[in-house]
Each structure stands twice: as C-alpha cells, then as structure tokens.
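>>> next comes the sequence, and after it the predicted model I'd like to discuss.
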Amino acid sequence: MAATVKYDEVETGQEIPAVEYQVRRVDLVRYAGASGDFNPIHWNERYAKAVGLPDVIAHGMYTMAQGGRFVTDWAGDPGAVVEYGVRFSSMVVVPDDDNGATITISGVVEDKREDKRVVVALTARSGDARVLSKARAVVQLS
C-alpha cells in the first residue's frame, strides 16, 4: 500500500498521475463469480456479438471498481473514500487475447474542504473512449 496522503500535502488543481489497469477475460470471469453477475455479454464472445455488441464487454461495476482502486491506492487508505459515484459513458471492450483491454485512470483534486476532505475528479478511458463520466470521490485525509 502507498504512503497515506496528508491533507496538508494536497492542493486544489493537483493532478494525480494516470495508472493503467489491464482487463482480461479471466478478470471478468472472476468478477462474475464475486458479484454473481454471469450475464454472458461479459464472457461469451458469440453471445455478445449476437446481441449487437462489438465483443465481450467489462461489467460496468468492474470498471467503476477500478476507479475506486485508483483513489484508494492514491490515498493510501481504503477507508478514506467516504463518497464515490460515476456515470457509465462507454463500454470497455475486452478482446480475447493476452493483452485484453486497458483502462487508464487519472485524477485531479477538484476541491479541498476545511473538514480535511478533498474531492477527486477522475478521468477513465479505454482506447479512445471515456468510459466513466462525472466520476467523483470524496476522500477523508489525515
């Protein structure tokens, strides 16, 4: 785990460097088992294409979880996130190869509140598509 970020070390407008998260089909199968969401669009290429998708797609909640992971890794404390919300704006298409797909997430400290909380705005992309919009986390710092 990263060192815990301190409130006094953070400034409004501060950029949080991008991190890349690989998504392979095996990750989606594992997530399906953990979440109970076994919709075949998340693991069966033939079915996904039959319903009009370009290929297998990642679960929206899996994609959202990568944003949460980004923030907790940055904060250095998984319990620091007190609010988190996103809108799903595009799919993460996961080809059946060794590389799968990549979700690239970056952030910026949008607001620094007096209660030692900061608002982090996230940008999440896969390929040319922005996959999460209005992604914000409120983080309690020490």
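Looks like it came in fine. Numbering: from 1, shown residues only.

>>> CA only for contacts and neighbour counts going forward, please
Noted.

>>> Gln66: which element?
Element membership for Gln66 (DSSP states H and E) is helix 60-75.

>>> got it, and Ile103?
Using DSSP H and E, Ile103 falls within strand 101-112.

>>> for the protein, which segments are assigned as strands?
Assigned by DSSP state E, the chain shows strands spanning 15-23, 81-88, 101-112, 117-126, 129-140.

>>> can you tell me which residues contact Val138?
With contact set as CA atoms under 8 Å, 6 or more residues apart in numbering, Val138 has these partners: Val81, Val82, Glu83, Tyr84, Arg117, Val118, Val119, Val120.

>>> how many residues are close by Arg125?
Per other CA atoms under 10 Å, the neighbour tally for Arg125 reads 22.

>>> in addition, the following structure is provided for comparison:
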Amino acid sequence: MYEVGTQLPERTFRVTRADLVRYAGASGDFNPIHWSDRVAAEVGLPSVIAHGMLTMALAARAVTDWVGDPGAMVAYTAKFTRPVPVPDDEDGAELGVSAVVKKVDGDQAQIDITVVFEGERVLGAARATVRTS
C-alpha cells in the first residue's frame, strides 16, 4: 500500500453555496467573499469563492479515506494558488483530487496531493505525511 509511486484513487468533490454556509458556521469564517457576490465583485473576484481551508480539508479527506484513519495524518501543508468560484446553482464547483505516494521513510509516508478546478491547480505544494503503521 505504501510504495513510492502508488497513485491514490482520484476523487471528485462538489462544493455548493450551501456547503459554504455550513462551513462558515462550523469554522466561524463569515468573510463576505464566501457568501456575497457584491462583496466578491468589489474585491475583484469572479464570484463568491470557497473557503481555502475547506478546499484543503477536502483534499485531506481524499488522503485519510485512502489511509483509513484520519488520525494517521501527522502533517499537512499547502499553499492557496487560485480561488475556487462557487456558482449560485445546485451543481456548485467541482474539485478533482489526485495524489501519489512520493516517499516512504520508516513508519511514515509523504503523499503529494494535486487539487484542480477547471483544469488548473488551486493548491500548490500540497503534501501530507501519514503514519504507515
């Protein structure tokens, strides 16, 4: 399972405006760029955007689901490289998540994660370290 080059199953996640409301309530992040088209436009965004930490969480979920234990993730980093506009419809935005085991060292594995929206990466240098035992 933890061999260098192992590809994790690709995952697709949909993020809707309803998801943004739920995430705002859970996180306490009520920044209006995540719910007001007017404010998003005023600051130069194409529309309301997903919370960056929500995007990161979905990518982490793809890894922890594969590992089988959320507690096995011991480190996780990423940079936000592109916003994810979320349309005001039932479909929302679609994120594609892929990952590969990049390194295995003792009882830990490094997993490099790619998250794309409309064919472009939205997280840079996304990397998780998981316990292998």
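In hand now; what should we look at? Here the structure is a predicted model, which is why all the values come from computation and not from measurement.

>>> the helix holding Gln66 of structure 1 - contacts with which helices or strands?
With contacts taken as 3 or more CA pairs under 8 Å, 6 or more residues apart in numbering; DSSP states H and E, helix 60-75 of structure 1 sits against strand 15-23, strand 81-88, strand 101-112, strand 117-126, strand 129-140.

>>> ok now that helix, how far from the chain's centre?
4 Å (CA atoms, centre = their mean, to the nearest Å).

>>> where in structure 2 does it fall?
Aligned by TM-score structural alignment, helix 60-75 of structure 1 corresponds to residues 52-67 of structure 2.

>>> mean distance between the matching stretch and structure 1 after superposition?
Its aligned residues in structure 1 lie a mean 0.8 Å from stretch 52-67 of structure 2 after superposition (mean CA distance after the TM-score superposition for structure 1).

>>> now Ala59 of structure 2: closest residue in space that isn't a chain neighbour?
Excluding its sequence neighbours, the residue lying closest to Ala59 of structure 2 (CA to CA, 6 or more residues apart in numbering) is Val97, at 6.2 Å.

>>> quick check, the one you found in contact with Arg61.
No. Here Val97 of structure 2 does not reach Arg61: they are 9.8 Å apart, not a contact under CA atoms under 8 Å.

>>> okay, the two: which has more neighbours?
Val97 (24 against 16).

>>> show me what that one aligns to in structure 1.
Aligned against structure 1 by TM-score structural alignment, Val97 of structure 2 finds its counterpart in Ile105.

>>> residues touching that match, list them.
When contacts are counted by CA under 8 Å, 6+ apart, Ile105 of structure 1 touches Ala18, Val19, Glu20, Gly67, Phe70, Leu122, Thr123, Ala124, Arg125.

>>> no more questions from me, cheers.
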